[in-house]
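Participant: could you look at this predicted model? Sequence included:
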Amino acid sequence: MSETGRDEGVIKFELVHSYKNLAVNSQFVLLNDCRNFLHSQGLIGEYPDGIGFGNVSILADDRKSFLITGTQTGAKPALDQFDYTNVTQVDFTSHSVYSEGPLLPSSEAVTHAMIYRCSRAKSVIHIHSARLWQSFLKLAGREFEIAIVPESVPYGTVQMAENVAILLSDLQVYHGGIIVMAGHEDGILFFGDSIDEARNRLQYWRSVYFRARDR
């Protein structure tokens, strides 16, 4: 854990990883374009203590694997194929992740996997924004239907995945495309049927924030 007490970026699952290069395909191009845009907006990046934050993923067409940013890549303004990994299997019982690629997978890989398991989502965006996070925690349950994982649930754990699954049992949560992690400071998940839809949901909820702020 860092001196700040933040354990962002720490992998909390059993990992079976094979190092190999990944091919560049159309899914990679779409995902990487989105990731690099998010970095330019400050929604993916690195804290002053050197801990990276934020990640993105996209599900394969056969829904058997997903491509995700590698761990601790947040500082890089632009990524390439050597900064991603392919998650081929997640065992939720043993909290084990099987992956292959040049880097180890993001510490939030299990949460991404649970979203894919419990919904028809094909892409997940995990950003950090103190302003959005604080605002959505206040707006939830008032004017807007914003799904919240309780503050007592730490990121990257079985408990986080289980809570996400419970939330996604409500179709309204999927259609809203947002989950705020109260116990994961600044952390927000957006998801959708495609990378474009996940990104559009992020943009929609950002517009909600600006309207609420300017009232």
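Facilitator: Okay, I see it. Residues are numbered from 1 along each chain as shown.
Participant: please count neighbours and contacts with C-alpha atoms only from this point.
Facilitator: Will do.
Participant: quick check: I148 is in a helix.
Facilitator: No. Using DSSP: H, G, I helix; E, B strand; the rest coil, the secondary structure at I148 is strand, not a helix.
Participant: buried stuff in the longest helix anywhere in the chain?
Facilitator: Ranked by number of residues, the top helix in the chain under DSSP state H is helix 195-214. Within helix 195-214, the residues that count as buried by 16 or more other CA atoms under 10 Å are I195, E197, A198, R199, N200, R201, L202, W205, V208, Y209.
Participant: also stretch 81-94?
Facilitator: So stretch 81-94, judged by 16+ other CA under 10 Å, has buried residues Q81, F82, D83, Y84, T85, N86, V87, T88, Q89, V90.
Participant: touching, the second one and N21? I think so.
Facilitator: Yes. Using CA atoms under 8 Å, F82 is in contact with N21, at 7.0 Å.
Participant: what ranges does this protein have for its helices?
Facilitator: 26-40, 109-118, 130-139, 158-168, 171-176, 195-214.
Participant: residue closest to the middle of the protein?
Facilitator: H126 (2.9 Å; CA atoms, centre = their mean).
Participant: how near is the nearest residue to it once chain neighbours are set aside to I58?
Facilitator: The shortest distance from H126 to any non-neighbouring residue, by CA to CA, 6 or more residues apart in numbering, is to L189 (4.5 Å). Per CA to CA, to the nearest Å, L189 is found 13 Å from I58.
Participant: now do the shared contacts for the two.
Facilitator: V124 (CA atoms under 8 Å, 6 or more residues apart in numbering).
Participant: can you get me a residue count around P102?
Facilitator: 19 (other CA atoms under 10 Å).
Participant: these two touch, right, it and T85?
Facilitator: Yes. Contact criterion CA under 8 Å: P102 and T85 qualify, at 6.4 Å.
Participant: just checking, what packs against the lengthiest strand in the chain?
Facilitator: Assignment by DSSP state E gives strand 84-91 as the longest strand of the chain. In this structure, strand 84-91 packs against strand 66-69, strand 96-100, helix 109-118, with contacts taken as 3 or more CA pairs under 8 Å, 6 or more residues apart in numbering; DSSP states H and E.
Participant: follow-up on the earlier one: contacts only, for the residue nearest to H126.
Facilitator: V124, I125, H126, I127, G177, I178, I179, V180, M181.
Participant: take a look at this one as well, against the first:
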Amino acid sequence: MNTNRDEGVIKFKLTLKRAPAPEMNQVIALEKWRALFFKLALIGEYPIDKIGYGNLSSRIGKKTFIITGSQTGHLAHLQAHHYSKVIECDLKKGSVTAEGLIPPSSESLTHYGMYEANPNINYVFHVHHQKLWEMMCNGPFDYISDDVPYGTQAMAEAASQLMGTKTSGIFVMKGHEDGIISYGATPEEAGKIILELYRKLAVRQ
């Protein structure tokens, strides 16, 4: 597998419009799950490289969403200004336009591709866990092949093709080391899928 670690690097063309941060009530549900994932090291920072990993988003419009800011993985708790509002994406051009005080996550294109493909999805959670990733790579789970690099138009297109009409699910990115994405109509749907697999893995060990 091609598992080169280069997370956190924004690979799309970004236009960041300086604007007030999202309202705190818009990020409360995301922050609840992010804080839990941080405690479980499903979101965090690789200590040697000092590169953050993991990101969460919630849909606020047909094609607009709020997402954790780039390189915030080292923070246990985020404030509203650590989130960014993505207002426009173009998969063909590989461009993202966002509003806020901080650049959006490097996986913003992937989140957009999923939201665009399925109107039933309102939350997308991207976490990292080596053993969980290995288990999913070798199990009966939806996946994106190991020749698709993270944060690219190809990744966004591959993720969108997995959506179908499902309201919730989870898949593994074989070419993005440790990377797992869940999605759901509610934050509970997206979050509980990850927790259930995490607990099953804990029982095995």
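Facilitator: Looks like it arrived, so ask away. As the structure is a prediction and not an experimental result, all values here were calculated from the model.
Participant: just give the TM-score of the two.
Facilitator: Here the superposed chains carry a TM-score of 0.92, computed using TM-score structural alignment, normalised by the length of structure 2; 200 aligned residues with a CA RMSD of 1.5 Å.
Participant: related to what we said a few turns ago, between the contacts of L189 of structure 1, which is nearest H112 of structure 1?
Facilitator: Nearest to H112 of structure 1 among those: V124, at 6.4 Å, using CA to CA.
Participant: number of nearby residues for that closest one?
Facilitator: 30.
Participant: roughly how far apart are it and S94 of structure 1?
Facilitator: V124 of structure 1 is 23 Å from S94 of structure 1, by CA to CA.
Participant: check R131 of structure 1 too.
Facilitator: 35 Å.
Participant: next: L167 of structure 1.
Facilitator: 22 Å.
Participant: please apply the same query to I51 of structure 1.
Facilitator: I51 of structure 1 is 27 Å from S94 of structure 1, by CA to CA.
Participant: can you check L31 of structure 1 too?
Facilitator: 29 Å.
Participant: now swap in K20 of structure 1 and tell me
Facilitator: 24 Å.
Participant: next one: S169 of structure 1
Facilitator: Distance from S169 of structure 1 to S94 of structure 1, by CA to CA: 22 Å.
Participant: S105 of structure 2: neighbouring residues, count only.
Facilitator: 27.
Participant: would you mind confirming that it is in contact with G69?
Facilitator: Yes. Using CA under 8 Å, S105 of structure 2 is in contact with G69, at 5.0 Å.
Participant: shared neighbours of the two, anything?
Facilitator: N55.
Participant: circling back: who wins for neighbours among the contacts of L189 of structure 1?
Facilitator: Neighbour counts for the contacts of L189 of structure 1 peak at V124, which has 30 neighbours (criterion: other CA under 10 Å).
Participant: that one reaches S57, doesn't it?
Facilitator: Yes. Under the criterion of CA under 8 Å, V124 of structure 1 makes contact with S57 at 5.3 Å.
Participant: which residues do the two both contact?
Facilitator: Contacts common to V124 of structure 1 and S57, judged by CA under 8 Å, 6+ apart, are H112.
Participant: leaving out chain neighbours, which residue sits closest to T15 of structure 2?
Facilitator: Counting by CA to CA, 6+ apart, the residue nearest T15 of structure 2 is T97, at 4.7 Å.
Participant: what do you get for L197 of structure 2?
Facilitator: Per CA to CA, 6+ apart, closest to L197 of structure 2 is L132, 7.5 Å.
Participant: show me the contacts for the one you found.
Facilitator: D178, L197, Y198, L201.
Participant: ditto for D83 of structure 1
Facilitator: Counted by CA under 8 Å, 6+ apart, D83 of structure 1 has contacts T69, G70, T73, P102, L103.
Participant: of all these, which comes closest to L15 of structure 1?
Facilitator: Distances from L15 of structure 1 to those, taken by CA to CA, are shortest for L103, at 12.0 Å.
Participant: count of residues packed around that closest one?
Facilitator: Considering only other CA under 10 Å, L103 of structure 1 is surrounded by 23 other residues.
Participant: what is the burial count for the nearest residue to it once chain neighbours are set aside?
Facilitator: Closest residue to L103 of structure 1 apart from its sequence neighbours, by CA to CA, 6+ apart: G70 at 5.3 Å. As a burial measure, G70 of structure 1 scores 23 neighbours (other CA under 10 Å).
Participant: next one: M160 of structure 1
Facilitator: Count around M160 of structure 1 with other CA under 10 Å applied: 23.
Participant: likewise Y123 of structure 2?
Facilitator: Other residues close to Y123 of structure 2 by other CA under 10 Å number 29.
Participant: who's in contact with it?
Facilitator: Counting by CA under 8 Å, 6+ apart, Y123 of structure 2 has contacts L56, S57, S58, R59, Y183, G184, A185, T186, P187, A190.
Participant: how near is it to N4 of structure 2?
Facilitator: 27 Å.
Participant: what's the answer for A19 of structure 2, then?
Facilitator: 35 Å.
Participant: neighbour count winner among these two?
Facilitator: A19 (13 against 10).
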